[in-house]
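Enquirer: could you work out the structure for the sequence below:
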Amino acid sequence: MIYYVCNCIYEESYMSLQYAILGLLDSFGTMSGYDIKQRFTESVNNIWEADLSQIYRTLDRLESNELVNSIPDPSSSRGRKIYTITEQGIADLREWVQQDLILETVRNPALLQIFFARHTPPERFRQQILDYRQKFTEIGTHYEQIESMLTELIECGWEDGFYQHLTLLLGKKYVQMTIEWCDEVLEQFEKHITGDEDNG
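Expert: Predicted structure coming up:
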């Protein structure tokens, strides 16, 4: 019998995006929507993804709720806005970060593919795992670069850098665990294939 673990959804995804944007505005100051997207790519994207359209929709909602203010960007001729977090936005952010930590909702398409991999030819399956391992090796290298940058910022007294580094520690451990898991999958797969051949 197969048992499934049900992950409870504790927050709508837009709520987490809302606080990610508030946090970035609090940490880095006034920014345009495009600037916020760039900050996502450089930092928060490692733990929470968002495209530009999602960011702008969320900024509109935040402004309606008076959690951010916007003014026209004087350097732009295209009607671009720049956003600043309000005192109420800071208060909401502080209240949110002090709540109990939220359990993640797991959606892993790679594991879903492997779950039904009986339909995958052995050579293809082997290559899929090797490619997956390589991707995580590259992610690990990227995390090392981020860690080096954060270390310099922390040494310069940037308080946010310390807490951002704590999230990076989990990312690094997850990468290492996934690489080790890939190695174990390949080892067990080879034994499984060999056993099938011997029994055939």
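
Enquirer: CA atoms for contacts and neighbours, from now on please.
Expert: OK.

Enquirer: that's a strand at residue 161, yeah?
Expert: No: when DSSP: H, G, I helix; E, B strand; the rest coil is applied, residue 161 is found to be helix, with no strand at that position.

Enquirer: OK, contacts around it?
Expert: 150-151, 153-154 (Cα atoms under 8 Å, 6 or more residues apart in numbering).

Enquirer: which residue is nearest the centroid of this structure?
Expert: residue 47 (2.0 Å; Cα atoms, centre = their mean).

Enquirer: in ChimeraX, how would I select just the buried ones from the contacts of residue 161?
Expert: Buried residues within the contacts of residue 161, by 16 or more other Cα atoms under 10 Å, are selected in ChimeraX with:
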select :150,151,154
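
Enquirer: from what I see, residue 168 and residue 147 are in contact.
Expert: Yes: contact status for residue 168 versus residue 147: in contact at 7.4 Å, counting by Cα atoms under 8 Å.

Enquirer: let's see this one next, to set against the first:
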Amino acid sequence: MSLRHAVLGLIAELDGASGYDLLKMFEISLANVWPATQSQVYGELGKLADAGLIDAAVEGPRGRKEYAITDAGRAELHRWLVEAEPKKPMRDETLLRVFLLGSATPQEAQEYMRAETDRLDGALDDLAALDGKVDWDDDDLSRYGRLVIEYGRRSLAMRRDWFEWARAEMRSFDEPAR
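Expert: Below is the predicted model of the structure:
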């Protein structure tokens, strides 16, 4: 997913939004899928405006701009949603570390695996807390947002379960071969 399309999609779904509004939506809804910093969001807004994909529809106090998606922006969002093949994430630093754990002591390897399991438990707790904070509605962002929250739950639980399994497997590495 690109930041460009995340911003376009949020502006389309919110029927216009300021940079501040977008940052709050990223915090609440997209941080677990596609985090973005203030400078990234505001930089992308400038690029989208320069490309004619959004317009500053309303300017408010202290230079606050509310952006609206243009017809060209809707066309680009639609093209990306239905035509562009999603890029598959190729890198996973956590699993790279697991692959190279043979360079650590067995105790350090076990501790790494335990810490990762604990981190995933914490992430699951954070996701449950976020789900409880969101005022879910019947709009599209809520409907599809709930699907993404459930994906997050299942994905994190699967990773946690795998780390527990792998940690148990690693204990057998020190046992003599029979």
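
Enquirer: got a TM-score for the pair?
Expert: Superposed pair, TM-score by TM-score structural alignment, normalised by the length of the second structure: 0.86. Supporting alignment: 177 aligned residues with a Cα RMSD of 2.3 Å.

Enquirer: how many neighbours does residue 141 of the first structure have?
Expert: Residue 141 of the first structure: 13 surrounding residues under other Cα atoms under 10 Å.

Enquirer: before we move on, back to that, identify the residue of the second structure aligned to the residue nearest to the centre of the first structure.
Expert: The pairwise alignment with the second structure assigns residue 47 of the first structure to residue 33, based on TM-score structural alignment.

Enquirer: what's the answer for residue 57 of the first structure, then?
Expert: In the second structure, residue 57 of the first structure lines up with residue 43, judged by TM-score structural alignment.

Enquirer: residue 197 of the first structure: neighbouring residues, count only.
Expert: For residue 197 of the first structure, the neighbour count with other Cα under 10 Å is 9.

Enquirer: what strand or helix carries it?
Expert: Following DSSP states H and E, one finds residue 197 of the first structure within helix 159-199.

Enquirer: any idea how far stretch 169-182 of the first structure is from the chain center?
Expert: Put simply, stretch 169-182 of the first structure sits 14 Å off its chain's centre (Cα atoms, centre = their mean, to the nearest Å).

Enquirer: which bit of the second structure covers that stretch?
Expert: So stretch 169-182 of the first structure sits over residues 150-163 in the second structure, by TM-score structural alignment.

Enquirer: which residues in the first structure form strands?
Expert: Remark: strands assigned in the first structure by DSSP state E are 31-32, 68-72, 81-85.

Enquirer: out of the ones you listed, which comes closest to residue 124 of the first structure?
Expert: Among these, strand 31-32 comes nearest to residue 124 of the first structure, with 44.6 Å by Cα to Cα.

Enquirer: distance from that closest one to the second structure after superposition?
Expert: Mean deviation of strand 31-32 of the first structure relative to the second structure after superposition (mean Cα distance after the TM-score superposition for the first structure): 2.6 Å.

Enquirer: out of the strands of the first structure, which gets nearest to residue 42 of the first structure?
Expert: Of all the strands of the first structure, strand 31-32 comes closest under Cα to Cα, at 14.5 Å.

Enquirer: and the closest one, how far out from the chain middle?
Expert: Distance of strand 31-32 of the first structure from the chain centroid (Cα atoms, centre = their mean) equals 21 Å.

Enquirer: ditto for stretch 52-61 of the first structure
Expert: Relative to its parent chain, stretch 52-61 of the first structure has a centroid offset of 18 Å by Cα atoms, centre = their mean.

Enquirer: how about stretch 7-22 of the second structure?
Expert: Stretch 7-22 of the second structure has its C-alpha centroid displaced from the chain centroid by 17 Å (Cα atoms, centre = their mean).

Enquirer: again, but for stretch 137-144 of the second structure
Expert: Offset of stretch 137-144 of the second structure from its chain centre (Cα atoms, centre = their mean): 17 Å.

Enquirer: helices of the first structure, start to end?
Expert: For the first structure, the helices defined by DSSP state H occupy 13-28, 33-42, 52-64, 87-97, 109-115, 122-155, 159-199.

Enquirer: make a markdown table from those helices and add distance to residue 76 of the first structure to it.
Expert: As requested, the helices of the first structure are arranged in a markdown table below (distance: least, Cα to Cα, whole Å):
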| stretch | distance to residue 76 of the first structure |
| --- | --- |
| helix 13-28 | 19 |
| helix 33-42 | 12 |
| helix 52-64 | 17 |
| helix 87-97 | 25 |
| helix 109-115 | 41 |
| helix 122-155 | 30 |
| helix 159-199 | 30 |
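
Enquirer: among these, which comes closest to residue 72 of the first structure?
Expert: Of all the helices of the first structure, the one in closest proximity to residue 72 of the first structure, counting by Cα to Cα, is helix 33-42 (11.9 Å).

Enquirer: what is that closest one packed up against?
Expert: On a contact count with 3 or more Cα pairs under 8 Å, 6 or more residues apart in numbering; DSSP states H and E, helix 33-42 of the first structure meets helix 13-28, helix 52-64, strand 81-85.

Enquirer: pick the most buried one from those.
Expert: Across these, averaging neighbours per residue (mean count of other Cα atoms under 10 Å) puts strand 81-85 on top, at a mean of 21.
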